[in-house]
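Student: With the sequence up front, the predicted model follows.
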Amino acid sequence: APQAYYLDESNYPVAVMENETTYLVEVQNERVMVYIRVRKFDSHTLLPLAGARFQILEDTSDQEGASQARSTAREVLEELVTDAEGQARTSRPLPVGSYRLVEVAPPPGYSSGEEQNFQIDRDSDCIILDGSYKALDLQAGNQPVQLEFSKKTLTGEEELPGAYLALIDQETGAILDEWVSGHNPHAISCLLVGKTYCLREIKAPPGYALSEDMVFTVKDTESVQSIEMRDGLTRVVLQKQDEDTKEPLSNVGFEIRDEEGKPIEFVRKEDGVYLWKALSTKGDKSSLVTDAQGRITIRGLPAGTYTLVETQLPQGYLRPQKPSVLTVAAGASEESPCTFCLENKKSSLTIRKVDAITNQPLEGAVLDLFNQKGRKIQSGRTDSRGLLTFTGLSPGDYTVREADAPQAYRKSDEQLKISIDEYGQTQGELVFKNTPEGAPPTGESPLAYILGPAFIALAGLIILLLFFLQRRRTKA
């Protein structure tokens, strides 16, 4: 039969006569015209898949100068969409020729299948549809879209357990899945190709900083797509400094306590950074102490609220009246650490120098300060207000003595005994008194000092008057 027609296998009787008469015998051939049926199914379960969109194109790849594009308007012969049974059929039969079946949109949650090239000719293996239609049956399996979500540290390749994660539709904000990371990646299937999603960390594992959202678009591939989110340790920096000068304070000891009042343990690493002991397999417990820059750097402290207690005061500084509250944010990362500046005020002791009689301030008195061992540690001179302040004193007992009195005043032998606690509170007399030269010693009545000479003069006058009266009587 001709190339584009089916072979007519019918028998036609022909009688051969002796005369030369010619008989015409007509033989009709059916033209090859075939419908196309496409069946779409899950490659794993073999269940039918609805919603796959196909295009049937004329194959022009063997024609000189033909476009190699996947599809053009000129080449598209028909577009098919599979129904609930995973099937689609052309609306009209196709003649003999070379064609391509191209999946332009996979079923939701599946990757696109491979392009199929097929041939229609009289030898094509066809099926009969609806009892009379010849059709070429094409089958196309699809792989579901597969993604694996991993939670890892910044430097390691092992899975990091304990992170609370959520998969969110970027467009609607709907939460599609939630899970806690374990020792294996979390698998999710059948996400939509070309759609954008967000991987969000709700809560980081203890000691790790909360990661930023990861936004990704699902690719059209049969391969497993890996999405990795990595967490770094939290970073906290404590800075200790002088309240007035802002100079760093070294060698200050701290203890960090949780909400139940239990101390948190740390290990000091070789680089001087302190690591939460629960995250360290090596090293002994170490106390937190500020370095030469007045700084303590901590990694791996879980997010939460803590209490900072000073266990070792800087020399000459007061203990804060109440412990500081330390709040570690969930996002306290290496790039954005939680920094806390803590200040200490120097301890001070102010002595007031006054006139013992008038209580007026006295300038110029030289006072010495002795510690409890009797060693002179500071010395100074009172100002115009009669004040002298000693600073940088550690808690303890002190004695103040006068080394040189103000001009026209007697040097005092008095000693002031004073105690200072770690909060700067003092006990003892803070006023030093001086008596003017020629005045009675401290403790005698100033009134007697003023009226004494007057009484003496009056007594002399009385005696003199009595003497003259006695002489007049004698002469009489």
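Tutor: Structure's in. What do you need? Residues are numbered from 1 along each chain as shown.
Student: From here on, just use CA atoms for contacts and neighbour counts.
Tutor: Fine.
Student: show me what contacts the spatially most central residue of the chain?
Tutor: Of all residues in the chain, the one closest to the mean position by Cα atoms, centre = their mean is Gly331, 1.2 Å from it. Applying Cα atoms under 8 Å, 6 or more residues apart in numbering, we find Gly331 in contact with 209-211, 234.
Student: try it against this one:
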Amino acid sequence: MPLTLNNVTLPADTCVGITALDQNYAGSFSIDLAGEYYIKELSTHEAYHPSENSPVTATYRPDGDTKEVVTLIEPIKNELKRGGINVIKVDSETGQALPGAIFRLYTIKDEKTSDLGLFTSDKNRKVSITNLEYGRYFLEEITPPKGYTVDDRITELTIDGIKDLILEITNTKTVTEISKTNDSEELLPGAAFLIKDRHDQVVSRFTSSQEPSVVRGLIAGEVYTLIEEIPPSGYVLSPDPVTFTVNEDGTINRIQLQNEQTRVVINKRDALTNLPLSGAEICVWDEMDNIAYEGSTDKSGQIKILGLIPGNYTYKEVRSPEGYIENKSKFSFTIDDKGEVIGDLEILNEPTELIIRKTDEKGHILAGAQFKITDTKGWTYRFRLEEGIYMADPNGEHTHLKTDAEGQIRVRYLPQQTYHINETKSPDGYALAGEVSVEISENSGFSTPLCIEIENQRLSSEKTTDSNNAIQVLPRTGEVPPILLNLLFFVTGTVLILIAVLKKIREKYK
């Protein structure tokens, strides 16, 4: 019913008193008139909702003067403010929903951390946390979705009880950067790779380009193996797999792999001694008969060809080293997709060989004859003597070659050209032979040597040769000179003829 005070009727909802609760959460009002009232909470603790209106009735005692103290039987109650958090987890570039992210939610009260649990994003990319009391909270991602880097930010949230919080948190895929380079650190395109996880499952395949190759989405903290399947063209396959762990801190994994160029080594050797031969010119052709390489063997008897692409190749010697005959055989080798070289990579050369045989007119062998060999310009060749064979050598100590007990001189390593052979000393009792010209050609190898035979004519008396090649005839000791014998024969013949003539004359006149 309406209240009347001093003949004034008070309208409904008129405030007749205000009180504040004391430390015991109690308060009182002074009411002058009996009637129906309600208590309305004007303010409360920030963590609570204000209470609903609480009705109360005030009456007078029978004596009419003493006010009645009215006590609420039920205390006024406040409801604690509550709210929720909705986290949306998406890819930072595509906005794609990301399930599997795990978050930790905690509060800090009185400098103590209180964990409220772990929460995982569902297939709809959401994490929903409800019925959280009013207050300050902290949300931290501890495990990212597979293939993504963890968002290491700690997000501070406040539940105000007014509305639920909606929070979008993004993740970036892990990045692994692979560079394929040569020894000059230049990027090499065309290398084929695969990546396997710890279960030996292939998780990625890619081919290198002029830029570093980027692989996204490998699981942070996991161990992977990088394997090269095909090398860049002209390079050798990297034989060893590379094991790496994806960084968990979100930094880029950078892997650099170097490749060596394909390397073909052709060896040139002496067929007799197996020693390396320098100066041989070799030409290499590819499958299309294009020249792929031309070069000469070095002092180690090798040519080293770098960077040939996979395929089939042929090669041959186009010019032999001095003192050798050309090897006319054609050889081949193959470079496979891994850069490995398969084939015949050695060329043998026969040294040139000249055999001089010394005989008389009856074919008997003659030892002890000496010769010198000159070229067409008059240059006298020098030789070293090894196991009875004369080896052409600019530093050799021999310029005169001597026939052995078998009447032979064997000469090796003369360059292919024309030579003059001059006898400088004949065997005892023989005249010097004249100059002989020979040509060492591509057919004059040790397996088919050039053989010449030089005859000496026997002298009717012993002759020797001086240093100027003059022939001096010496009489033999105790022997009548030939001129006296001839004179004796002439006189004797004449006397016999005269005797015969005189005898015929006498017979005629008898």
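Tutor: The structure has been received and is ready for your questions. This one's a predicted model, so the numbers in the text were calculated from it and none came from an experiment.
Student: Which of the three states applies to Arg473 of structure 1?
Tutor: Put simply, Arg473 of structure 1 is helix when judged by DSSP: H, G, I helix; E, B strand; the rest coil.
Student: for Phe455 of structure 1, same thing?
Tutor: Phe455 of structure 1 is classified as helix under three-state DSSP.
Student: Please, which helix or strand holds Ile499 of structure 2?
Tutor: In the assignment (DSSP states H and E), Ile499 of structure 2 maps to helix 482-508.
Student: Over in structure 1, find the residue span that helix aligns onto.
Tutor: Mapped onto structure 1 using TM-score structural alignment, helix 482-508 of structure 2 spans no residues at all.
Student: So which other helices or strands are in contact with that helix?
Tutor: For helix 482-508 of structure 2, there is no helix or strand it packs on, judged by 3 or more Cα pairs under 8 Å, 6 or more residues apart in numbering; DSSP states H and E.
Student: Quickly check the contacts of Gly331 of structure 1 for the two that are furthest apart.
Tutor: Distance extremes for the contacts of Gly331 of structure 1: the farthest pair is Ser211 and Thr234 at 10.6 Å, using Cα to Cα.
Student: what about those two, which has more around it?
Tutor: Using other Cα atoms under 10 Å as the criterion, Ser211 of structure 1 and Thr234 rank with Thr234 on top: 30 against 20.
Student: quick one: that one and Gly304 of structure 1, what's the gap?
Tutor: 11 Å (Cα to Cα, to the nearest Å).
Student: and what of Phe254 of structure 1?
Tutor: Phe254 of structure 1 is 18 Å from Gly304 of structure 1, by Cα to Cα.
Student: who has more neighbours, those two?
Tutor: Between Phe254 of structure 1 and Gly304, Phe254 has the larger neighbour count (other Cα under 10 Å), namely 18 against 12.
Student: That one maps to what in structure 2?
Tutor: By TM-score structural alignment, Phe254 of structure 1 lines up with Ile282.
Student: Contacts only, for the residue lying closest to its match once chain neighbours are set aside.
Tutor: Among residues not flanking Ile282 of structure 2 along the chain, Glu317 sits closest, at 4.5 Å (Cα to Cα, 6 or more residues apart in numbering). Contacts for Glu317 of structure 2 (Cα under 8 Å, 6+ apart) come out as 280-283, 326-330.
Student: swap in Asp110 of structure 2?
Tutor: Asp110 of structure 2 touches nothing, counting by Cα under 8 Å, 6+ apart.
Student: wait, what's in contact with Leu464 of structure 1?
Tutor: Per Cα under 8 Å, 6+ apart, neighbours of Leu464 of structure 1: none.
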